[in-house]
Structures are given as C-alpha cells and as structure tokens.
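Q: Based on what follows, work out the 3D shape:
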Amino acid sequence: MAYIRFSAPIQQYGDSLRRQNQLIDEWIAQNPEYELDNLTYQDLGLSAFNGINALRGALSDFLDAIEHGFIKKGTVLLVESLDRLSREKIGDSTERLRHILKAGVEVVTLSDRMHYNEESLDDPYVLIKAILIAQRANEESEIKSKRMRSVWQKKREDAEKNGKLLTRSCPRWLKATEDGGGFEVLPQHAKTIKYIFKLRLKGHSLNGITKILNDKKTQTLTGNSGVWNPSTIEKILGNKAVTGTYCPSYRTMSKGVKNIDNYYPRIISYKIFQDVQEIRLTPFGRDKTYDNPYLINLFRSILRCSSCGCSIIMTGIDNKGMGYYVCPMRRLHRCSTPPIRRDFTDQVLVGVLLANMDFLQDSFSGKNAIKQLEHYLVDVHIKINHLLDALQIAPDVMELSNRVRLLSKELRDGELRLRTLKSRGGNTTGEMVASMELDNKINREKCRNYALSNIEQIIIDTAMQKCDIHLMNGLRILNFPLRKIIHHDNFISSLAFIDNNTLIF
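A: Prediction:
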C-alpha cells in the first residue's frame, strides 16, 4: 500500500509525483513477494507542516482505516521518506509513526530503504534516526513558512510605498496589465457598479436593485445575464476595493497589518461609499416598524421553498393578519412557485402541528437531535481550525478567509440552535400555543420561539398546498396538507403509522 504527498498543487506538473511513483514501482519490482494494493492514498497539494494531512487528508483516511481494523497487520506502507507522513514538531511526528507501527502496519521509506516495524520501536538507533529526520523536516518547513511570510511582508511594503502589485489577483471589475505593473478598469463592469451605488442611494432595496438588473439583462461580473442576487449586490456595496483600497484577510489584519489605500484604481468616491454604508446599517435603507404584531413571522427561517430552497418570506401583511407567504426568488424571476395565503397556512400549522407537538415529542425522543447537533458543531470547529492553520501559511488567500467567515456564521447559528433545543419545553406547551390569541406581540413571539424550539425546517410546496416537516428530534412528516385542519383525534391516530422516523400523509 502506497502513500504519496506533495505540498503545492503546482508540484503535480513537476517531478515530485513522477519520482514518488517511480520509487514505488522500483521497490515492488525488487520485492516480488509483495503485491501493491490497488488503493493508493494521495494528498496532492496538502502540507504536512501542521499535521493537516493527518486531520483531513488521505493520511487521515488511512489512519481511520487502521483504527477500525480495515488494514490488516503486516501490511507495508510505502512512502518516499518519513517527512511525507509528517513535518510536525518532533513529538507529534514520531508519535504519528509510533501509532502506525503499534497497529502492526510496517513502513518502508523508499529514499533510504529503511524498513520500520513494531520491533523498531525498541531499537534506539532507528528511533534516533527517525527523530533526526522529523527534526530536519520540521525545521525545513518552519524556514519555508518564515520565508513565505517574509516575502508577503515585503510585497505589502512595496505595494504601500511603491505601488507594486502583491499578486495579479484583483476584483472582477479590474484586470492586471500585460506587464503586471498595475490594474486597468473594465469599463462595462465599472459602469454596472456605479449604477448599483446610484440605485442604492436613490433608496432601492437589495431585492429591488437585483430585479432591475435582471430585468435589464445586465451582465454580472462573471459575464452571465439575469442571475443577479441580493447577496452579490450587498457584497459589492460593502467592498472597499471600489474606492481603491486593498483589504487583507481578517486574520492578517488581526496581526496589525493595515489596509493599503490607492492600491486599485478608484471607481467610487469615498463620500458615495460612506453614504451607502450608512444606508446599509438599516435593512433596505429604512427602519422597520413592528407596531403591527402580524409582522412577526411565526415561522421565520423555518419555512423553505420546495422548488429552490430559499427561505420563504411574508408579503402584503395588513393590520388584520392577511397576506401571503412567497419565495423571494419569485420577484427576481428565478422561481415560479405561487404565493400561498399566510393566515390560513398559520392556522393549520399552529392549530394542528404546534397544538400536537407535545404528542410528537413524547412519541419520539429528541436526545439524538441534540447529540447530532453537538457532533456537527465539533466538526465545524475542526474545519475552522484547519482553515486557520492554512491561513497562517497563506494569509492573503481570500477564499480561505471567506470560508472561515461562513463557517463561523454556521457555528454561531448552530450554537444558538443548540441552546434553543436544550431549553425546549420550558413553561410553554403545544396546547398553550394553540389556545393563544395571536393578535399581540408577546403571544406571537412565544409561539415563534416554540416553533423554533421544535421544528428544524418546513419545506413548503405552495402550488400543491402541502409541506414536508422536519422536527428537531429527527421525525419527518411528509405531504402534510395545508388546505384543511386535521382533527386532533385523527392526527393522534396517525402517529401509529410512524415508520423509520417518518410519518406520511
């Protein structure tokens, strides 16, 4: 069984991959008593400096396979050298090798033809050699890391003092000049961005701007037409690069690295940019008023469109609670699902689903849901830590910092959901919710909190007027009708037909 690794993706076009494969073939030819397994573990373009390959790479899969007994004792792992397995500090690196050998898996290093097995752990000479190799590999990686950080620091200084480019990478409304000495503006994209800022200053909402651009078939910054969305508009409006400012990743900024002014060509003035930022402080450019209690959405963030997956929103809400649930992508011409009456939908979901929630919880324990969410949050923590390790080596790679921001938001949302799930029950019951007068803010907020505590999501088919309900405890209720109110006794009777965590209407 072989393991191949190199640190930089560009090395796949060089000699590293060919050399490692050649060494494997030569060893197999010289040792015909061994047969090479069809499965070769490869970490192509993944560093071993901080043990990343052992945490989320192919080496991680190999270690898991050993842990679960899928790899038999006596199996030989072929590697070019020990530093392919790890470039961590000596203690971590030798412990990695010790773990593999103690499991009965042997390791052959092809560069020096050393053969390690469990008995090698008692051989001082072998251990000293392994420690020296680990020390050399870690020192080499540390030196490379320092050099890389130093190079980026020098590039930032040159960019700030002399206007030299950090990289040819730039926002999509610009492109690097042929000689790499600067950036030039793409006129059509710059015109679009100026138009977006102009619309925002006129009071148009993010959705409104999106609709205008899609109706006019305006090309996006990637060259497509009719696929603008509010998220993209918001990112453009908040991107300081339009004023010519280069912003390093937030992790780099936390180390004291500052923005670089006048790095890019400016297409939006500082004043216009700041005026728009003031508008961005309030959603859609104006304050929301909640004098009308019916503006409190009982199923906010729970209802999702069955067609496109977007969160369902309310529209046309009056002082009597009339209005509609609608997919926000409909107004952007990116979803064709029709609106559905909000008042009657709430009546069914509250009067049937929430009213009987206690019975649903009693018949199906929610402990698994808490454990699953806790495991999920641990995984998110690990992913964030891996990305932060990667950011130490490449602090200016925006994709990494953007991914950290997204995962951090997932983590915050998940932790809030976990607290809500653990506090489920409290003093509120489904029967109490069903009997509430929902024409005041306090009761509507209690009802909404109860729904959030018990329901993960409701995927609603507005055309067929039915929905699929996913509860926090893992129970699924499919094809739940929204056209009629099911009598309490009939609903309770249907619980007898729960099969494989699923109730189908």
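Q: okay, CA-based contacts and neighbour counts for the rest of this
A: OK.
Q: So Thr109 versus Asp64, what's the distance?
A: 21 Å (Cα to Cα, to the nearest Å).
Q: another one to check against the first:
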Amino acid sequence: MTQVFSYRRFSAKHQQHGDSIRRQTDLAVDYCTKNNLTLSELNFEDCGLSAFTGSHRAADTGLSQFIQACESGTIPRNSMLLVESLDRISREQVSVALQHFLYLVNDLGITVVTLMDNKVYTTKPDLTDLVVSLAIMERSNNESVTKSKRLSEIHAKKRANPLTSVKSKTCPWWLRVSPTDNTKFEVIEEKAEIVRLMFQLSIDGVGINRIIQHLESKDIKPPRTEKWGISTVGSILKSKRVLGEYQPHHYVDGKRVPIGEPVQNYYIPIVSENDYHLAQSRRTQRTLRTVGGELVNTAGGRTGDSFPNLFTKIARCSECGEAMHFTDKTRWQYLTCRNRIKQLCTNKPIPYKHMDSFLIEVYLSPQYLAQWSEYAAASTKQVTAGDSLEILESRLQSAQQSLESLMTATANFTNSVILKQMQTRSESIANLEQEIEEKKQQQSESGTDVYFDFETNKQLVANALQQTLFPLMQSFKTEPEKLTKDEVYRERVKLNRQLSKTFPDFQMLYNTDGLFITTNDSIYEFKDKQWIEVETPS
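A: The predicted structure is shown next:
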C-alpha cells in the first residue's frame, strides 16, 4: 500500500496566525479522500522558512527530515508526497530547484503531487509535465526575485531618508505609527513606563530574574507572550531602540547582519542616555567586581527573595582568597569560605549577625563621616563635569562591539565605504579610550564616584536592616521607613552596591585568635561583643 505524506510550508512567521497551514492541510485531506488514499499521521512542515533563500533545506527542517527519512529507508520508495504547489518545495533558481526536485523523484523514488493543479510527477515524468514544472519554477523564482528587489529598494530608501520615510508598523512594542502622520511614531506611554521601570530596577542593582518577579507581582503583562522571559527582558535592557536608535540590517547568506551606521532619533527615545548606560554598567558590575585591585568574575550566587547577604560578592576569605558563601540551613546564619565547604580551608564559619553590627559600628562610624561628605561633594561635581566613568566605559564597549560586528559581517576590506566606516569607528574607540583615561586620572585625584552622603547612608542602613539591631540604630536617631518586602529588597541591593564601593578589598578571618576583618588598610576585631579597630605598627 502506498504511503502518503504531506509537506506544508510558509515563509513569514506572521502567517502562522493566518490560513496557510489550514488551507494546505485541507487540500491534502481532500485529495486522499477523492483517491481512496490514507494520509500518514507523520507529516512534515516548515513554518516561517523561505524557499527562496533555501533556509527550508537546513539539516533540522521539515523538508530535510523527510529527505533523510527517504535516504535511510524509513520512508520507502514509491511513497507519495503531497504539496500545494512546486513553489512549496523550492523558489530558488531553476537550475537549483530542478536538481532538488529530480533528486526527490528520480533518486529517492518519491511521487510528488501538486494539489493546486493535480499534477503527478514520477520517475518517468511526461515531457509536457516536466516543461510545465520548469515554467512553474521559473515563475516562482522570478516572483521571489521581484519581491526581494522591491523590498530591498524600500529598505534602501528607508536607510537613505530614515527620518522622513514612511514608518513600518514593525516597530518596538512601546511605539506605534501615528494615525495622522505615517512618517512619525508616537509613544504608548503605559508601555513605555514598563520599559523605564525595568531600567530603573536594573540601575538599582536588581537582576533580570528579580525584575521578572517584580513585573509579575504587579500583574504587568508582556507585550506578545504569556509570561516574561529572561531573554525578553535582557534584550530590552540591551536594546538601543529605547534611545531612539535604528540599526538597518540586510541578509548575507541567509544571516541577518547590520548594514551602515545606526540612525539616531529614528524612534522616539523613552529612556535617557544616562540611564541606559548606567543600566549597562550596573549589569556588568553584578558579574565583575574589583578585588585587591583586580577585576574578578563574581557571577552567580543566589540572592534569594530578601537579599539576605549584604556582603555578597564583597567578602572574601583571608586564608585562601575565596568568596565567603552565605548559609542559612540552621537556626543561625553564617558566612563560610567556599573552600572550607570543600574541606580545603581552615577559616571557620562566621556568624552573620556580627555583620549587621559591623555596618552600624564601622560603616557608619566617625571614621567614614568625613569620607561620606567628601564623596557626596565629589559626586555633585562629577554630575556637572560631564559623563561619569561608567557611562564612558559602556559607550566604549558599544563602540567596540559595533566595529567587531562590521568586521564580522564583511570580508571585503578593500571596499572604500567599508574602510571609511571602520576608520570612523576606530577613531571613536580611540577618543573614548583617551577620555576614559583622563576621567580615571581626575577620579584618582578627587576620589569622585557616585556616593550617598552620611545622612542618606544612615537611612539606607536603617531601611535595609529594618528592626534588626534597631537599638544600635537609635543612637543615630534614624528609624526605618515602612516599606514593602520588595522595597526592602531594593534598599538592601542599593546598600550592597555602596558597600562594594566603600570596601573594595574586604577579607575575613575567624580562627583561634579571634574574628577579624581587614579592609581599607585597617584591621577590625570583634571583641567584647563589638567591633574595634586594631592598632597596627606604623
């Protein structure tokens, strides 16, 4: 008995919401009914894949899987393949399309039936049918070439006159084309606010998973899917479309690659450039921290629902240099050297309750009072003196990625246009590197960075600790604000950032001699239930 299979395909992903698959399925079922055939439950389809570029013939596609099944003998010779028309199999150049068509029919012994005209192609095709098939392939390819050329011309015109061209409805989900002027966009404000919230949370030090939790707790729905995904939020936080930037693309060997320089102010900016670059810097800082003068990858480490460890990615073991791991498996909480857990270090677990008192007795001590005042004053100067260091570094990273993308996308390094773009981007990188170096020199002289003043730090500690050790906080006459669980989390994240800047090198040791913390060239010992600074020989 002849086995009958169907192959269905459409090119554009948006067609999955249309009638294409249903129409092709109905044609196959009707043909089998009329010819007393049984359609196999094993059918093949390619959704959103082009027969013009040949992407539907990749190794993991439906058509390729059908061919592999024929080659392996899983699908026997003389089986039948039902397609709506020959252009479902290929829209490539006739010489290429004919080669693949004849391979199916002659080499694999498959009978191909086109359902639109009920043509049957076998290993011994009728000469007239073969000529007709060639004509269909030629027409299909010409249609695709014409469509591709027309779209290329439209995109070329759009790239040449980006600010005055008719805007596409395919735009960021927080924008729409103006109903009164199709050369302009307008902001969907309630959606733009969602994007701004994401950036603010990221600036506050909140990671992507926690951002998703926050959005879900507020019943904020994603634009196109049922649930927020890590890739969705991550791509929004990286996308320069929020700054109004449009990067033209085209396809090279079936791959979408950038072409030309990004167009500024094509979209309506909904996030300030300062907030964008600050968010990029915060995301980098969550995985890279300066430890002992060196950048260390501190990615990983769970912060939980309440961010219980204020010293995450800060505290390290004095014995071996490993990170101190927060444990909360018993009645008490501890900071334990990761190598101690592996029995590779002798540093004893440190009761975490002593770290809260360290915040009040050392972090908020008179020793740092003058420091806070200097930092706050320097921060004000920094805001008025131009872009901060982390914004410049984020711009440098973007410029380097832009040059790398250009070099990856082309092999023609003799083209004058390509060479000019490479020169422009290289000069931009050199200028940014010089500006960053100058900014670093300024900061080394003035100690500038964005710090809170002393009063703000007191309130931040009170909010982060809430009622923990509150009697100690009463000496500062600072009470914690009434905050939600989510707000407390954000305060603790903010305090963690401040601690990482105040204590760039923070080492802990607990042995028979006592409990010690070494930071900022000072040694503190926990003695008689309080932290005291140990005098060291000068």
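Q: Tell me how they score on TM after superposing.
A: TM-score of the superposed chains, computed with TM-score structural alignment, normalised by the length of structure 1, equals 0.49; 322 aligned residues with a Cα RMSD of 5.1 Å.
Q: returning to what we had before: which one of Thr109 and Asp64 of structure 1 is surrounded by more residues?
A: Looking at Thr109 of structure 1 and Asp64 with other Cα atoms under 10 Å, you find the greater number of neighbours at Thr109, namely 19 against 14.
Q: Surely that one touches Leu82?
A: Yes - between Thr109 of structure 1 and Leu82 there is a contact under Cα atoms under 8 Å: 6.5 Å.
Q: in the stretch 1-150 of structure 1, which spans are helices?
A: 16-30, 52-56, 58-67, 82-85, 90-102, 124-162 (DSSP state H, counting those that start in this stretch).
Q: who does the second one touch, helix- and strand-wise?
A: Counting contacts by 3 or more Cα pairs under 8 Å, 6 or more residues apart in numbering; DSSP states H and E, helix 52-56 of structure 1 packs against helix 58-67.
Q: Same check on the first one?
A: With contacts defined as 3+ Cα pairs under 8 Å, 6+ apart, helix 16-30 of structure 1 has these neighbours: strand 2-6, strand 76-79.
Q: I'd like the helices of the stretch 1-150 of structure 1 as JSON lines, with distance to Leu503 of structure 1 appended.
A: Below are the helices of the stretch 1-150 of structure 1 laid out as JSON lines (distance: least, Cα to Cα, whole Å):
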{"stretch": "helix 16-30", "distance to Leu503 of structure 1": "53"}
{"stretch": "helix 52-56", "distance to Leu503 of structure 1": "37"}
{"stretch": "helix 58-67", "distance to Leu503 of structure 1": "36"}
{"stretch": "helix 82-85", "distance to Leu503 of structure 1": "49"}
{"stretch": "helix 90-102", "distance to Leu503 of structure 1": "47"}
{"stretch": "helix 124-162", "distance to Leu503 of structure 1": "55"}
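Q: so which of these comes closest to Asn454 of structure 1?
A: helix 52-56 (33.3 Å; Cα to Cα).
Q: Give me the buried positions along that closest one.
A: Within helix 52-56 of structure 1, the residues scored as buried using 16 or more other Cα atoms under 10 Å are 52-55.
Q: So in structure 2, which helix runs the longest?
A: Scanning structure 2 for the longest helix, with DSSP state H as the assignment, gives helix 127-160.
Q: Packing partners of it?
A: Packing partners of helix 127-160 of structure 2 (3+ Cα pairs under 8 Å, 6+ apart): helix 94-102.
Q: Let me see the ranges of the strands in the stretch 301-450 of structure 1.
A: Taking DSSP state E, counting those that start in this stretch as the criterion, the stretch 301-450 of structure 1 contains strands spanning 303-305, 313-315, 324-326, 340-341.
Q: for the stretch 1-150 of structure 2, that is, sorry about that
A: Secondary structure of the stretch 1-150 of structure 2 (DSSP E, counting those that start in this stretch): strands at 4-10, 44-47, 80-83, 111-114, 119-121.
Q: Could you export these as a markdown table, including distance to His100 of structure 2?
A: A markdown table is the format used below for those (distance: least, Cα to Cα, whole Å):
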| stretch | distance to His100 of structure 2 |
| --- | --- |
| strand 4-10 | 15 |
| strand 44-47 | 17 |
| strand 80-83 | 14 |
| strand 111-114 | 12 |
| strand 119-121 | 13 |
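Q: mind checking which helix or strand the nearest residue to Cys467 of structure 1 once chain neighbours are set aside is in?
A: Closest residue in space to Cys467 of structure 1, ignoring its immediate chain neighbours: Ile460 at 4.2 Å, by Cα to Cα, 6 or more residues apart in numbering. Take DSSP states H and E as the rule and Ile460 of structure 1 turns out to sit in strand 455-461.
Q: which element follows the helix or strand hosting Met473 of structure 2 toward the C-terminus?
A: Assigning secondary structure by DSSP H and E places Met473 of structure 2 in helix 470-473. For helix 470-473 of structure 2, the following helix or strand on the C-terminal side (DSSP H and E) is helix 485-502.
Q: buried set for that next one?
A: Buried residues in helix 485-502 of structure 2 (16+ other Cα under 10 Å): 488-502.
Q: and among the helices of the stretch 1-150 of structure 1, the most buried is which?
A: helix 82-85 (a mean of 22; mean count of other Cα atoms under 10 Å).
Q: Spell out the residue ranges of the helices in the stretch 251-400 of structure 2.
A: 273-285, 338-341, 353-358, 366-384, 389-409.
Q: Deepest in the core, which of those helices is it.
A: Using mean count of other Cα under 10 Å, helix 273-285 ranks as the most buried of these, with a mean of 20.
Q: re the thing from before, and the strand holding Ile460 of structure 1, what does it pack onto?
A: strand 303-305, strand 466-471.
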